[in-house]
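Enquirer: my questions concern the predicted model and sequence given below.
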Amino acid sequence: MKIKEIIVVEGRDDTARIKLAVDADTIETNGSAIGDHVIKQVRLAQETRGVIILTDPDFPGEKIRKTISEAVPGCKHAFLPKHLAKPKNKRGIGVEHASIESIRACLQNVHEEMEDQPSEIAAEDLIHAGLIGGSAAKRRRERLGDILKIGYTNGKQLQKRLQMFQITKSDFMSALDDVLREEQNE
């Protein structure tokens, strides 16, 4: 599988894993303290080939994603669910631990930023769905993010991410139904 866009990852272990899964070029941020030279590389990549951001599903990875996204608008995003980024019998979490199949799957479900459009999903919808507040909210947001392939986000950022990736109310409701059905079957 050949990827036209350049994939932004955190480090060389991520690059090595990506290259086992797909034929693609990468830019490595080498941590969450992203220098101007990296932003310039990403900006040039966005102008010439496009960019897909694929960072670890943890706080530093989200920080990197947000920093790049704010500095270079219009990037595409691929999300790897936490449970697919954990190594077997080891500590840590990251793209470098994901299976080849998981990497390919997340790169086939890329989302493009679209912040200019109003969201179909209101904050009240999120509260009513139990995605903000309550003991099950975090787990529900985590599963919703996995199902919609938009990654995990806290309650404050969920509506923004749904808007950014233009998740329709229909798709949102369908994913929410899946989450609630899973809860009933536990």
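Expert: Thanks, I have it. Residues are numbered from 1 along each chain as shown.
Enquirer: contacts and neighbour counts: CA atoms only from here.
Expert: Noted.
Enquirer: contacts only, for the residue nearest the centre of the chain.
Expert: For the chain, the residue lying nearest the average C-alpha position, counting by Cα atoms, centre = their mean, turns out to be F79 (3.0 Å). By Cα atoms under 8 Å, 6 or more residues apart in numbering, the contact list for F79 reads 54-55, 57, 106, 110, 149-151.
Enquirer: how many residues are close by the closest residue to it other than its chain neighbours?
Expert: Excluding the flanking residues, the one nearest F79 by Cα to Cα, 6 or more residues apart in numbering is G151, at 5.2 Å. Using other Cα atoms under 10 Å as the criterion, G151 is surrounded by 23 other residues.
Enquirer: OK, contacts around G151?
Expert: With Cα under 8 Å, 6+ apart, G151 has these contacts: 57, 79-81, 142, 145.
Enquirer: try it against this one:
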Amino acid sequence: MIKEIIVVEGKSDTAAIHRAVEAETIETGGSAIGAAVLQRIMLAQQRRGVIILTDPDHAGERIRKIVAARVPGCKHAFIIQELAEHKGDIGIENASPEAIRDALANVKSEYQGAVSQLAFDDLIKAGLMLHPDAAARRLEVGKTLGIGYCNGKQFYKRCTIFQISREEFEAAVEQLDRRGLKDE
């Protein structure tokens, strides 16, 4: 049984979580999160802790940001789009039990007021920004670091709030450079 309560978007996500692990969930009901739901998430965070596991799409990222802003100290689990996609539909409900278990095993804690060991220049030098393959490179490095896919600015922010060390970052980029992009 997972101690923390997992925040998901809907009933089908809860069903997918239950197929993968024994855990309790709070469903946001989509991106229009009401005050009552946020209050339940706050109480869950105070009593047991919260893990946010939302869909790897724009709406899921919006929900993650809203919850994290209103409920400090949440943990984050990420599943990449390719592991949560079925016939063009992207969502936690499409992820395999193994992908869900992996995401929950690699949960990241957020540190408010954290200072980054990295600079935007590090992302540029690594080809994660201002590079023709920057998006694909961020996807691969994000997988390795367990912080999911996002744009350059959000990638930098996630590296900061999840306290990704320079060593971790450089090792992930080096791994990508050794293996190359999947489409190459």
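Expert: Yep, it's here. Predicted model only: the values in this text are computed from it and were never measured.
Enquirer: residue in structure 2 matching the residue nearest to F79 of structure 1?
Expert: G151 of structure 1 maps onto G148 in structure 2 when the alignment is built from TM-score structural alignment.
Enquirer: ok so, going back, where does the residue nearest to F79 of structure 1 land in three-state SS?
Expert: For G151 of structure 1, the reduced secondary structure class is coil; criterion used: DSSP: H, G, I helix; E, B strand; the rest coil.
Enquirer: got it, and I7 of structure 1?
Expert: Under the three-state scheme (three-state DSSP), the conformation of I7 of structure 1 reads as strand.
Enquirer: now do the same contact list for S135 of structure 1.
Expert: So, once contact is read as Cα under 8 Å, 6+ apart, S135 of structure 1 ends up touching nothing.
Enquirer: can you tell me what it aligns to in structure 2?
Expert: Aligned partner of S135 of structure 1 by TM-score structural alignment: P132.
Enquirer: against K153 of structure 2, how distant is that match?
Expert: Look at P132 of structure 2 and K153 of structure 2: by Cα to Cα, to the nearest Å, they are 16 Å apart.
Enquirer: next one: A172 of structure 2
Expert: When A172 of structure 2 is compared with K153 of structure 2 (using Cα to Cα), they lie 18 Å apart.
Enquirer: between these two, which has more neighbouring residues?
Expert: Taking neighbours as other Cα under 10 Å, A172 of structure 2 and K153 compare with A172 leading, 18 against 11.
Enquirer: just the element for that one, please.
Expert: When secondary structure is defined using DSSP states H and E, the element that contains A172 of structure 2 is helix 166-179.
Enquirer: one more: D13 of structure 2?
Expert: Here D13 of structure 2, judged by DSSP H and E, is contained in helix 11-20.
Enquirer: same check, this time on A59 of structure 2
Expert: With DSSP H and E as the criterion, A59 of structure 2 is inside helix 58-70.
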